[in-house]
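Chemist: sequence and predicted structure are below.
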Amino acid sequence: MDNRTRFVLYARKSSEREDRQIQSIDDQINYWQKRAKEEGIEIVKIYTEEKSAKTPGRRIEFYTMCDDLEKWHIDGVLCWKLDRLSRNPVDTGTIQYMLQRGKLKCIITSDRVYYPEDSWLIFSVETGMANQYILDLSKNSKRGLQSKLERWHFPGMAVQWYLNDRINRTIISDPERFDMVKKMWEMLLSGCYSPQKILETATYKWGYLSLKRKKTGGKPLALCTLYDIFRNPFYAGYMRYNGQLKKWDHPPMITWEEFQKAQKLFWHTKWESDLKTERPSTLEFSYTWIIVCGECGCMVTAEKKTKILQITKKEKSYTYYHCTHKKNSPIFQCLQKWGVPEWAIESQIKEILESIEIHPEFFDWAKGVLQRRHGEETQGRESIFESINKAIENEEKKKN
């Protein structure tokens, strides 16, 4: 080779299956640096990338290299194999057109050299084989996933709070976090806690950390992740696949009815998902969601009035409930225009409760349900306690 030849080096390795046997980027660079020294090649710039080449428009370094080749006087490109440059017809055409116009004098791979005067049929066949490999791999992967589904083998990594059973090829619950997260669902379904409040409780009171994996996990949940989890039907025993819901055999965390209730809460409740925006303070009243107007059937709302007593000069607050008049129209007008004080409503509720007699069988059944829920609550608190202790131990290890 002429000592004045100037080349750029493009080294790429994808993390996807087609590149498992390809040498690492460092190995590719070391190979070409050693060979360039032996053959008198000057490597002007090295471009490295860890992205798949099957889809055009995704590789920033590749397109930067193409722009540099148009502007600079470069003799050629060094790469491990031709499929390192491209695995799709769009990028292949870009490289092939540069070679055809003489912008590149040659492309050197580890086993051969491509010149502008060579047969374009050979170049097209080799790049076409790389593209066809991707297409076949995609078909085989989809066929494999469908086959797994038909055999009830879970086709991927388990979602948060579940684990992959590699022996039976199915999904099992995470014994360390399952009960704790079930408590999060219960808080959501109660309608009294927003996802942000649930996240704060889990992070700062329970010390929750996600499952530690090789490269990810071991950290508190993000709010956007918690929103995605609460919208995922997987926790109700269903899995989304190809736009359809499929009933799965993993242990569900909640029932399908509870999942639908959670989605209604998301639809009707104005929870603020943006942490940077503070919502205005709102008042909570005891009976606004359980009382309707006896005349028109609309929900009842409440107002809090504050009055300064003339004798003591102290403030005293009163709460009044009244109809929202949502159904008022030119045809119908609700006549309930005056508010009812809270003490009057509580007096009526007390009279109703005192008139109710509990049947002994129902009492025994309710007592059993409460005992069972108490046991589940105790188990959940034990799980939270273990998580907190583990977090403390990890912090002590870091300090030591």
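Modeler: Sure thing, it's come through.
Chemist: switch to C-alpha atoms for all contacts and neighbour counts from now on
Modeler: Will do.
Chemist: what about D2, which SS state?
Modeler: coil (DSSP: H, G, I helix; E, B strand; the rest coil).
Chemist: residues contacting it?
Modeler: G40, I41 (CA atoms under 8 Å, 6 or more residues apart in numbering).
Chemist: name the nearest residue to A158, sequence neighbours excluded.
Modeler: Excluding the flanking residues, the one nearest A158 by CA to CA, 6 or more residues apart in numbering is N164, at 5.7 Å.
Chemist: for the host helix or strand of the one you found, packing partners?
Modeler: Using DSSP states H and E, the element containing N164 is strand 162-165. Under the contact criterion of 3 or more CA pairs under 8 Å, 6 or more residues apart in numbering; DSSP states H and E, strand 162-165 touches strand 170-173.
Chemist: where do the strands sit along the stretch 51-200 of the chain?
Modeler: Along the stretch 51-200 of the chain, counting by DSSP state E, counting those that start in this stretch, strands occupy 76-78, 106-108, 113-114, 162-165, 170-173.
Chemist: likewise for the stretch 301-400 of the chain?
Modeler: In the stretch 301-400 of the chain, the strands defined using DSSP E, counting those that start in this stretch lie at 315-323, 340-341.
Chemist: how far does the longest one sit from the chain's center?
Modeler: Taking the mean of its C-alpha atoms, strand 315-323 sits 44 Å from the chain's own mean (CA atoms, centre = their mean, to the nearest Å).
Chemist: second one coming, line it up with the first:
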Amino acid sequence: MKEQPLPPGAPVAAYLRDSGGEEQELSLAQQETEIRAWCEARGLALTRIFRDEARPGSSVVGREGFQQMMRHFRSGEAPEKALIIWKYSRFSRDIDDAQFYRADLRRRGVRVISLHDQIPEGPAGRLYEAALDWMNQQFLIDLSTDVKRGLRHIVAQYGCVPGTPPRGFKRVPVVIGKRRDGSKHICHRWEPDPDLVPLIRRAFEMRAAGTPISQIHAKLHLYRTLNAYTTFFRNPIYVGILKYGGETYEGYCEPIVAPQTWRTVQKIMEDNAERFGRRHPRRVNSPFLLSGIAYCGQCGAPLYGHVTTRPGKGRDEAYRCTRAKRKAGCDAPRIPRHILEKAVLEALIRHILTPENLAQIQQTHRAAAQRRQAERQAQARALRKRQSALRKRITNITAAIAQAGPLPSLLTELKELETEKAVIEAQLQELQRPQPEPRELTPEEITQISERLIHYIQTADKETQRRLLRGLIAKITVTREGDHIEGVIQYYTPLAQPPPPFPPTPRGPDPAAPAPSGLLPIHFSPVGAQPTTFNTRRHPMLTTTAGCRWFIMHLRLKAWHGPTAKAPLPLCPGRLLRWESTVE
């Protein structure tokens, strides 16, 4: 059905966004200029403009302008019947967010019009939009993959690490070559800061002697708050080990802390975590299943369980945003515990853990693994071709040097070619590394996994349910607007034999015990990244299910859920699960 053009004088709103950076300093102004000119040419009244400056399109979290726009249209009082955007990529680069929020706006009678994406009329337009959404997200995936590959190479070859170094280290510039414009390519290593090394050693020695963190902070003042010390004492860089991008680099720098002191501090930290953290009676007996994995959809801060007793109404249990509690820039309202937990458990049982969804995920993963392998082979072919050309040039220059002597220009070019050849050889070695391939499960095995996990969720006690949810769910993002609650579940997918029954002891699995036999190794594979083997004992989200090992996939499906649910949408592997509910 062809949409009628907007009548002259019709009020419309606009949404502007840029990702930041020097090259986008004028992006918002340029978008606004084009949108205003477009509206004036058609006699439309641009009544509202929502802006997000220097905000990525990979998520709507932290995009205050976007959140204001959605609240404006959801209020039911917005006079605008169209939202004008410069391109769909400005709206969102996440395929799920783009489709979800566009559908939300259209259900409210709001058209989404892009100035630079020519969308055909009718049902074919939705297919074209889906293709654009895929292209926009694929851009982020490819960009992330290329950046991570380049950073891993720089760390491995030169020891240079981006970002702010840990306390006790300083950034030391290293020239790693030349850029295309001839300028020096400078990166930075992390090296111990002689001025701070004595303080770092003193802090570890005090902690090894049993001194509380509060006293260490009062004496040394290494950080502004006490919360930073836990990460500080667990960072292995203080014994010369760098962990970056899923890789471990032994001997990265000279150790600041003696190995025995380090081991003593780690033992103290583990004992305290067991005593006051994971096994704290208040946490074990807490009625809140989602503490630690539920986050605020407005600001991204964790949600915590809040209990109050209201006169005449009894005990009231709800999840609240930690930033809203501190009044630190978030006004997210409370979310009733029973509604949120019921929606999450039903989403697991009805959608995520069904044999059909698990089979679709396995099929999607197999196709993704084949695609990654083909891409690696294509990259290797291109690198070999370049390597062959470099060898010929190096041979020719060597012959020229032998004939004409060591001219400075020839020596400089030879050095640059040798450097490029070494880089290519390192990249080829990385591409030729064997990639782990999990065994494909049969339909019977998938059904058995599904039935066992659903049985645990339906029959287990609170503590077992809590441990199981932490093993299945990476993150839940929840937003409440009035009586309307919506959420996104990012979850892990089990690709192993059915897990063994949970042990009867409340302490759970022994961290030192070997993993159950017949289970596949762990692989962590963010979209577009290469799999990396993890140790279950070191991954906090994977130690909660009696030693079971999981394949983490950012695969997503989409569905409606809740007391006011509409007809379910088709389950689509490769998406986050969303639900919608209403506060009763």
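Modeler: Thanks, I have the structure now. Computed from a predicted structure; not experimentally measured.
Chemist: tm score of chain vs chain?
Modeler: Superposed pair, TM-score by TM-score structural alignment, normalised by the length of the first structure: 0.53. Supporting alignment: 254 aligned residues with a CA RMSD of 3.7 Å.
Chemist: what range does the strand holding N164 of the first structure cover in the second structure?
Modeler: Under the alignment (TM-score structural alignment), strand 162-165 of the first structure falls on residues 169-172 in the second structure.
Chemist: compared with the first structure, how much does that stretch deviate?
Modeler: Stretch 169-172 of the second structure, aligned to the first structure and superposed, deviates on average by 1.7 Å (mean CA distance after the TM-score superposition for the first structure).
Chemist: buried stuff in that stretch?
Modeler: Neighbour-count burial for stretch 169-172 of the second structure flags F169, K170, R171 (criterion: 16 or more other CA atoms under 10 Å).
Chemist: between the residues you listed, which is nearest I268 of the second structure?
Modeler: Within the set of those, F169 lies nearest I268 of the second structure; the separation is 24.1 Å, counting by CA to CA.
Chemist: quick check: the closest one touching R189?
Modeler: No: look at F169 of the second structure against R189 with CA atoms under 8 Å: they stay out of range, at 9.5 Å.
Chemist: closest to M180 of the first structure out of the strands of the stretch 301-400 of the first structure?
Modeler: So among those, strand 315-323 is nearest, using CA to CA, at 37.2 Å.
Chemist: what helices or strands is the closest one leaning on?
Modeler: By 3+ CA pairs under 8 Å, 6+ apart, strand 315-323 of the first structure packs against strand 300-308, strand 340-341, helix 342-354.
Chemist: so which of these comes closest to V113 of the first structure?
Modeler: V113 of the first structure lies closest, by CA to CA, to one member of these: strand 300-308, at 80.2 Å.
Chemist: in that closest one, what counts as buried?
Modeler: Buried residues in strand 300-308 of the first structure (16+ other CA under 10 Å): V300, T301, A302.
Chemist: then stretch 81-101 of the first structure?
Modeler: By neighbour count with 16+ other CA under 10 Å, stretch 81-101 of the first structure contains the buried residues 81-89, 91-92, 95-96, 98-100.
Chemist: show me which positions of stretch 2-21 of the first structure end up buried.
Modeler: T5, R6, F7, V8, L9, Y10, A11, R12, K13, S14.
Chemist: go on, stretch 173-184 of the first structure?
Modeler: Applying 16+ other CA under 10 Å to stretch 173-184 of the first structure flags S173, R177, F178, D179, M180, V181, K182, K183, M184 as buried.
Chemist: I'd like those residues as JSON lines, with distance to I384 of the first structure appended.
Modeler: Shown next, in JSON lines, are those (distance: CA to CA, whole Å):
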{"residue": "S173", "distance to I384 of the first structure": "16"}
{"residue": "R177", "distance to I384 of the first structure": "8"}
{"residue": "F178", "distance to I384 of the first structure": "10"}
{"residue": "D179", "distance to I384 of the first structure": "8"}
{"residue": "M180", "distance to I384 of the first structure": "6"}
{"residue": "V181", "distance to I384 of the first structure": "10"}
{"residue": "K182", "distance to I384 of the first structure": "11"}
{"residue": "K183", "distance to I384 of the first structure": "10"}
{"residue": "M184", "distance to I384 of the first structure": "11"}
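Chemist: closest one to E396 of the first structure out of those residues, please.
Modeler: Closest to E396 of the first structure out of these is R177 (21.3 Å), distances taken as CA to CA.
Chemist: quick one on the thing from earlier: give me the contact list for the match of strand 162-165 of the first structure.
Modeler: T164, P165, H188, R189, W190, E191, P192, D193, L196.
Chemist: need the max-distance pair from these.
Modeler: So, the contacts of stretch 169-172 of the second structure by CA to CA: farthest apart are H188 and L196, at 18.6 Å.
Chemist: and the gap between the residue nearest the centre of the first structure and L353 of the first structure?
Modeler: Centroid check for the first structure by CA atoms, centre = their mean gives T225 as the closest residue, at 4.8 Å. Distance, T225 of the first structure to L353 of the first structure, by CA to CA, to the nearest Å: 43 Å.
Chemist: got it, and E376 of the first structure?
Modeler: 29 Å.
Chemist: more crowded one of those two?
Modeler: Using other CA atoms under 10 Å as the criterion, E376 of the first structure and L353 rank with E376 on top: 14 against 10.
Chemist: in the second structure, what residue corresponds to the more buried one?
Modeler: E376 of the first structure maps onto nothing in the second structure, by TM-score structural alignment.
Chemist: check contacts around the counterpart of A208 of the second structure in the first structure.
Modeler: Counting by TM-score structural alignment, A208 of the second structure corresponds to L189 in the first structure. The neighbours of L189 of the first structure, taking CA under 8 Å, 6+ apart as the test, are E258, K261, A262, L265.
Chemist: hang on, the earlier thing: closest to E117 of the first structure among the buried residues of strand 300-308 of the first structure?
Modeler: The shortest gap between E117 of the first structure and any of those belongs to T301, at 83.4 Å (CA to CA).
Chemist: that closest one against T319, yeah?
Modeler: No: applying CA under 8 Å, one finds T301 of the first structure not in contact with T319, separated by 10.4 Å.
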